[in-house]
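# Need coordinates for the below:
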Amino acid sequence: MEGLQNSLNSLEQYCNKWKLTVNVQKTKIVVFRKGGALNRQYRWSYAGNEIEIVQNFNYLGIVFSSGGSFVQATNTLSGKGLRAMNMLFSVTKNLHTPIHIMFNLFDSYVLSILNYNCEVWGFLKAENIERVHKKFCKWLLNVKMTTNTLSLYAECGRFPLYIERHVRIIKYRLKLNTSKSENCILYHIVKNQRYSIEHNQNVSNWTSKVRKLLQDSGFEEIWLFPESVNINMFIPEFRLRLRDIYIQNWRTNMNTCTSLYIYREIKLSYVKSEYLEILDNKKYRNVIAKLRLSSHNLAIETGRHRQVDRSQRKCTMCDLNDLEDEFHFVLKCPYYSNLRQQFIPRYYVRHQSVFKFISLINSDRKSVLIKLAKFCIQASEVRNQVNIN
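Below you'll find the model as predicted:
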């Protein structure tokens, strides 16, 4: 307490000597502590004016909290990112912008906000940050907010934002070894943290999390010999490793998720689906996306939300007593036979099978995809009209 007041007094003397002024109204003090009420005796002043003690303070765009948590910081960043995303959609809503351009705009205009200064707080899960990313993908494809994240990211060829945050953390840590003279204070702080964790395995700090990240990704040698690393060569390899780990977990989770039983047959590789670039018409593109991602009103999906047993999610448009799933809707239900003859190529209709349905929905022919989209639009209208009546 006395040390900080002495520093403030020294600052006052310095400013008086050089005719400088300090805006006390904008000057705040944050007392970092693990918890509990702040001692009432804590008071600091500058030039006779008491300085306000606050719980949070925004410094260079990052909110620091007295408890040391960065949750408030990520909440602030997610709010800013959401506003930037809304502005992006507002500007592009009447444009036929290719989807890869939209993702590039998101990465440049929104992601730069969401991951701002993540080298400091990037070890957090930050679900509030990730929600903005998921909302962008869902709005772009015009699918339901309840769409499964596993299929959503795979469809767009996107990865969770934490991967890039971890890459930036490691890149920053390695750069500290080559910038000792430029940031000697920070370099020695990290060096002391490393010394602490090497002599006490239970110590948890920023550097210990860096070590765990490298060890979990199979790069323990980078932790042991950071000075020998070529950053430009290592960082792309590290990013690829993190993505490979995510894809392995993605495959495992896909196989255990019952709601993705069709999608795991459709999606064989983790790349952006071709139709997203083939179809420049936003309406048709979104219709195909809804069909592939089960973001529709067929009984197989609505029954799941109503907790209806899967075997009872039958089609009410025909008497085949079949499940009303995507395959039945597109190729099998006799109620849509006329529309099917008009829009679906005969190859897929004759001797229909799940294999042919997957081949149809994965087609790289623009004309086939457009007709499939038109079929879904008109068949859905017919279905909705019958259900209303």
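# When you work out contacts or count neighbours from here on, use the C-alpha atoms and nothing else.
Will do.
# Run through the helices of the stretch 151-300 of the chain in chain order.
Per DSSP state H, counting those that start in this stretch, the stretch 151-300 of the chain carries helices over the ranges 161-176, 184-199, 206-216, 220-224, 231-256, 263-266, 275-278, 282-292, 299-305.
# now for the fourth one, which elements pack on it?
Applying 3 or more Cα pairs under 8 Å, 6 or more residues apart in numbering; DSSP states H and E, we find helix 220-224 packed against helix 206-216.
# Residues in contact with the helix it packs on: which ones?
With contact meaning Cα atoms under 8 Å, 6 or more residues apart in numbering, helix 206-216 is reached by F123, H166, I169, I170, V190, Q193, R194, I197, E220, I222, W223.
# ranges for the strands of the protein?
28-29, 45-46, 49-50, 52-53, 56-59, 62-65 (DSSP state E).
# Please identify the deepest-packed of the helices of the stretch 151-300 of the chain.
Burial of the helices of the stretch 151-300 of the chain is given as mean neighbour count (mean count of other Cα atoms under 10 Å); helix 282-292 ranks first at a mean of 21.
# Show residues contacting stretch 56-67.
28, 30-35, 55, 70, 72-73, 76, 117.
# One more pass at 7 Å, please.
Contact partners of stretch 56-67, identified using Cα atoms under 7 Å, 6 or more residues apart in numbering, comprise V30, V31, F32, R33, K34, G35, Q55, F70, Q72, A73.
# Go through these and flag which are in helices.
Under the assignment DSSP state H, these contribute Q72, A73 to helices.
# Quick one: the contacts of stretch 56-67 as a markdown table, columns for neighbour count too.
Shown next, in a markdown table, are these (neighbours: other Cα atoms under 10 Å):
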| residue | neighbour count |
| --- | --- |
| V30 | 15 |
| V31 | 15 |
| F32 | 14 |
| R33 | 12 |
| K34 | 9 |
| G35 | 9 |
| Q55 | 14 |
| F70 | 19 |
| Q72 | 16 |
| A73 | 19 |
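# Let's see this one next, to set against the first:
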Amino acid sequence: MLRLSLAVAGAQHQRQPWLAERTPETGVELAGSGGRLRVLLYADDLALLASDAEGLQAQLDALQSFCNAHHLRVNVSKTEVVVFGLKCTAARWTYRGARVPTSPEFKYLGVTLHSTKGTTPEAHQRKAAGLRAAFALLARCKQRGIADFSLRCRLFRILVEPTLNYCAE
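This next block holds a predicted model:
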């Protein structure tokens, strides 16, 4: 997985045919659907997904062409590759001639993804954030004199559960 930060938004409006057309065999296969997931986009964050080193380099080259054609720029200082599972230490990736560094983890939309630890560190983060939210809710209920159990449960579902469930799908 590669995380990039586009300096100018715009790629998300193109619906990503540029990547599928230029790199049809890349991405990660979606089990049972026959489809492939190549890119995650949110605002100016972009993550490329590939199942092998060659596929990721092909995606980087396609992204460079797309950015050149649409006058976009990738912030290479915020760009890194994370290899999940087996180590791929021999592979080197480049973007516009510059080497893209590898990293053991990265944060995407507030979720930490680790190359070898999976989602375990993020589960611990979700637990800690949920506890903070729950204790803050209890303190606020006490401060406001909210003793009604059904109201407290409703507030828990509204204020605490989203914190616990973030990115749990």
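# on that earlier part again, adding distance to M87 of structure 1 as columns, could you present the helices of the stretch 151-300 of structure 1 in TSV?
Output for the helices of the stretch 151-300 of structure 1, formatted as TSV (distance: least, Cα to Cα, whole Å):
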stretch	distance to M87 of structure 1
helix 161-176	20
helix 184-199	37
helix 206-216	35
helix 220-224	41
helix 231-256	30
helix 263-266	32
helix 275-278	22
helix 282-292	19
helix 299-305	32
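# For T97 of structure 1, which of those is the nearest?
helix 282-292 (8.8 Å; Cα to Cα).
# residue contacts, the equivalent of K142 of structure 2 over in structure 1?
Alignment note: K142 of structure 2 maps to K93 in structure 1; criterion TM-score structural alignment. If you count contacts by Cα under 7 Å, 6+ apart, K93 of structure 1 has none.
# Of the helices of the stretch 151-300 of structure 1, which is nearest Y153 of structure 1?
With Cα to Cα as the criterion, Y153 of structure 1 lies closest to helix 231-256 of the helices of the stretch 151-300 of structure 1, at 10.0 Å.
# which residue is nearest the middle of structure 1?
E130 (3.5 Å; Cα atoms, centre = their mean).
# any idea how far R239 of structure 1 is from the spatially closest residue to that one that is not a sequence neighbour?
Of all residues not flanking E130 of structure 1 in the chain, L161 sits nearest, at 6.5 Å (Cα to Cα, 6 or more residues apart in numbering). To R239 of structure 1, L161 of structure 1 is 12 Å away according to Cα to Cα, to the nearest Å.
# now swap in R40 of structure 1 and tell me
Counting by Cα to Cα - R40 of structure 1 and R239 of structure 1 are separated by 49 Å.
# what do you get for R83 of structure 1?
28 Å.
# now swap in S7 of structure 1 and tell me
Counting by Cα to Cα, the gap from S7 of structure 1 to R239 of structure 1 is 44 Å.
# Equivalent analysis for V120 of structure 1, please.
18 Å.
# what's the answer for T149 of structure 1, then?
Note on T149 of structure 1: its distance to R239 of structure 1, by Cα to Cα, is 21 Å.
# And A91 of structure 2? What does it align with in structure 1?
Here A91 of structure 2 is matched to Y42 in structure 1, going by TM-score structural alignment.
# Quick check: chain neighbours aside, which residue is closest to that match?
In this structure, Y42 of structure 1 finds its nearest non-sequential neighbour in M1, 7.0 Å apart by Cα to Cα, 6+ apart.
# nearest residue to N49 of structure 1 other than its sequence neighbours?
V24 (7.2 Å).
# That neighbour corresponds to which position in structure 2?
Counting by TM-score structural alignment, V24 of structure 1 lines up with V76 in structure 2.
# Distance check, its match against S65 of structure 2.
As judged by Cα to Cα, V76 of structure 2 and S65 of structure 2 stand 15 Å apart.
# And for L56 of structure 2?
Taken as Cα to Cα, the span from L56 of structure 2 to S65 of structure 2 is 14 Å.
# ditto for G97 of structure 2
Where S65 of structure 2 is concerned, G97 of structure 2 sits at a distance of 13 Å (Cα to Cα).
# Pick out whichever of those two has more residues nearby.
Using other Cα atoms under 10 Å as the criterion, G97 of structure 2 and S65 rank with S65 on top: 17 against 7.
# That one maps to what in structure 1?
Alignment note (TM-score structural alignment): S65 of structure 2 maps to Q13 of structure 1.
# who's in contact with its match?
Q13 of structure 1 touches nothing, counting by Cα under 7 Å, 6+ apart.
# show me where structure 2 has helices.
Under DSSP H, structure 2 gives helices at 17-22, 53-69, 120-144, 149-159, 161-165.
# Single out the most deeply packed of the ones you listed.
The most buried one of the helices of structure 2 (mean count of other Cα under 10 Å) is helix 53-69, showing a mean of 18.
# so how far is that helix off the chain centroid?
Put simply, helix 53-69 of structure 2 sits 18 Å off its chain's centre (Cα atoms, centre = their mean, to the nearest Å).
# cool, stretch 92-105 of structure 2 as well?
Put simply, stretch 92-105 of structure 2 sits 17 Å off its chain's centre (Cα atoms, centre = their mean).
# likewise stretch 158-169 of structure 2?
17 Å.
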